[in-house]
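Undergrad: all I have is the shape, not the residue letters:
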């Protein structure tokens, strides 16, 4: 199997989860709550749960494949270190401003998904020095037993960067994504890269088996848990699918990673215009992420002004920790309409960037964007 084919499948799946991610971020600015018993609202939120799991898992896979291309573990380690620190800087500066359009950085600071990805890459830069099997096995162990990281004393405020033990904001930074268990997901994704190098028939069987077992475990264990916890009278589908995301529970990881692994063989074979659209997004993940926050926030201000004569920017000064009063919230058709327009704009921007990057291999800095 060629390197091009392997990368194509990851690009397509990564592009798919990025599109889903945009739905959730439009939802943030629309003021619609994250979930609830209403099926339409619940599944609008639920489908986006695959985003961060896919983003982190395939970041590990891409790191492995890039390391195979380099043929030098030291070079890969240096790349991961530099890229990881670059992501952390972006999160605290450019992305923080795009999220909130609030230049007073001391007023609100966010440790979001890009922060988490950056520090996980920094950790992975060291971890890849370990034997390969130890990396992915340790990743699975971290994913399975990560609640033990929450047993430290609540007074260890700085520990909230690794795992939540209190509601404090260490150093004034609001931690949305902790490093554990996501570093375990990235390590497991790194191991998944070796699976993609196998003969196609064996690769497909392993993907179906691993992903199928994960899905099966989710349904068996999730059904038992949902049956035992009926407090609040929530519908069964909410109790089963409404798994904890911050930090992600083991069931959340099984629910989201299982289907992504099962779909990998089909992504290898996917052709057609829609697959190409997703691949365009997937080949420019960081460019897409940075731009989509700016475009969605700007679109929200415009939509609000058209609807009520006010941009309502004051409600977004701490985005994504924000919300609109009930009377100002959008309805779901408007949310999806804005999402569609945003994706069309992002497609043309990402296609231009992809062509520019491919046409300028001498610009080494483009590897970091």
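TA: The structure has been received and is ready for your questions. Remember, it's a predicted structure, so these values are computed and weren't measured experimentally.

Undergrad: all contacts plus neighbour counts: C-alpha atoms, from now on.
TA: Fine.

Undergrad: can you pull out the strands in the stretch 101-250 of the chain?
TA: Taking DSSP state E, counting those that start in this stretch, the strands of the stretch 101-250 of the chain run over residues 109-111, 173-175.

Undergrad: another one to put next to it:
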């Protein structure tokens, strides 16, 4: 049984579902055979089931970042704007620090940090820093800014930079997924260009209005349904026109199934307009459908949704450790999984891995291991609300 809190359970439920799906994607990263040299969305080499396994996890990052904005609004509803600014700014810097120092360590197991990949925690942190300044603007202006960042950024898809000068690095941070060398032995990858992600967080912040204490629940469900249906309809219309909204247009493939896969094969790095529509649209419908529903299953997912940062680092660490055990069972070297997953030497583990069926089994085992740990930490947080530092974990 969950401890009673003032948190909005439907939001925690949605966050928990995508956190569990995130573990599937990361389990595939470490356990699926040939993952280091192949892309599950490459229509030349993928299978429908493998493509679906990757596609379903597309919902993780946008929902996670969108709800981070919503949580910021709800937190700010009990604080002054200066207090919210301080929280967002300092928490954002803290997340950037955790990404660079902790997240890269548990992903790579490389204390020398030869490879630094700036991923979703970095993006959330940097977006929070940006949001900390934007909260002083009227919400109508914030809506416009968020919509423009999401809808218009694909206009700049053809603009690419090279090199390691300041102008190029700034472009990599904001729009172009790219890596640059840091000396002879180190490399940094800007994996999550933040311009559209900032738009997603800003819209999530504005979305928080629907969950204000005085907002009518019936009206909220009406808006959730309309938002969800509009986003999904917009996806099909814009994708069908096939001119704008994603840097890779869909094409006719060898058969109908793969043509459908091409249609849904949208770009995540950076997230295209179509990517955002087809992920946040269904998320709105999820919030609409599950509001007020409470079962043992929803309670299960809510546990993960209430301790997202704790869960994130713990699940990556556990998956990486289990992957090392897996490669040892196959007669490989544990050192092959200390930096290879990040891309330093993928050829050394090209033959390592298991079938997709095994990946799903391992994923279920990982969630089963993490659940009691996360539940215990959730209860600890709920009973120790006065400890300010828990809001950063």
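TA: On my side now, so go ahead. Given the structure is predicted, the values throughout are model-derived calculations rather than measurements.

Undergrad: TM-score for the pair, please.
TA: Once the chains are laid over each other, their TM-score by TM-score structural alignment, normalised by the length of structure 1 reads 0.92; 363 aligned residues with a CA RMSD of 2.3 Å.

Undergrad: hmm, back to that, out of the strands of the stretch 101-250 of structure 1, which gets nearest to residue 339 of structure 1?
TA: Taking CA to CA, strand 109-111 is the member of the strands of the stretch 101-250 of structure 1 nearest to residue 339 of structure 1, at 23.6 Å.

Undergrad: go through the strands of the stretch 101-250 of structure 1 and pick out the most buried.
TA: Ranked by mean neighbour count under mean count of other CA atoms under 10 Å, those are led by strand 109-111, which reaches a mean of 22.

Undergrad: residue range for that strand in structure 2?
TA: Per the alignment by TM-score structural alignment, strand 109-111 of structure 1 matches residues 116-118 in structure 2.

Undergrad: average offset between that stretch and structure 1?
TA: Comparison of stretch 116-118 of structure 2 with structure 1 after fitting gives an average deviation of 0.9 Å (mean CA distance after the TM-score superposition for structure 1).

Undergrad: neighbouring contacts of that stretch?
TA: The contact list for stretch 116-118 of structure 2 (CA atoms under 8 Å, 6 or more residues apart in numbering) reads 99, 100, 104, 186, 187, 188, 189, 190, 191, 192, 342.

Undergrad: tell me, how many residues neighbour the aligned partner of the first one in structure 1?
TA: So that's residue 99 of structure 2. Here residue 99 of structure 2 is matched to residue 91 in structure 1, going by TM-score structural alignment. Using other CA atoms under 10 Å, residue 91 of structure 1 has 24 other residues around it.

Undergrad: pretty sure residue 91 of structure 1 sits in a helix.
TA: Yes: counting by DSSP: H, G, I helix; E, B strand; the rest coil, residue 91 of structure 1 is part of a helix.

Undergrad: dump the residue contacts of it.
TA: Residue 91 of structure 1 neighbours (CA under 8 Å, 6+ apart): 110, 111, 112, 114, 115.

Undergrad: repeat the analysis, applying 7 Å as the threshold.
TA: 114, 115 (CA atoms under 7 Å, 6 or more residues apart in numbering).

Undergrad: for residue 160 of structure 1, same thing?
TA: Neighbours of residue 160 of structure 1 in contact, by CA under 7 Å, 6+ apart: 166, 170.

Undergrad: redo that, cut-off 8 Å
TA: Residue 160 of structure 1 touches 166, 168, 169, 170, 175, 178, counting by CA under 8 Å, 6+ apart.

Undergrad: the third one -> structure 2?
TA: Meaning residue 169 of structure 1. Per TM-score structural alignment, residue 169 of structure 1 is aligned with residue 180.

Undergrad: how much space is there between the match of residue 99 of structure 2 and residue 244 of structure 1?
TA: 24 Å (CA to CA, to the nearest Å).

Undergrad: now stretch 364-372 of structure 2: buried residues?
TA: Counting neighbours by 16 or more other CA atoms under 10 Å, one finds that the buried residues in stretch 364-372 of structure 2 are 364, 366, 367, 370, 371.

Undergrad: structure 1: matching residues for that one?
TA: So stretch 364-372 of structure 2 sits over residues 340-348 in structure 1, by TM-score structural alignment.

Undergrad: contacting residues around the residue most central in space within structure 2?
TA: Note on structure 2: the residue nearest the mean C-alpha position is residue 61, at 1.7 Å, using CA atoms, centre = their mean. Contacts for residue 61 of structure 2 (CA under 8 Å, 6+ apart) come out as residue 120.
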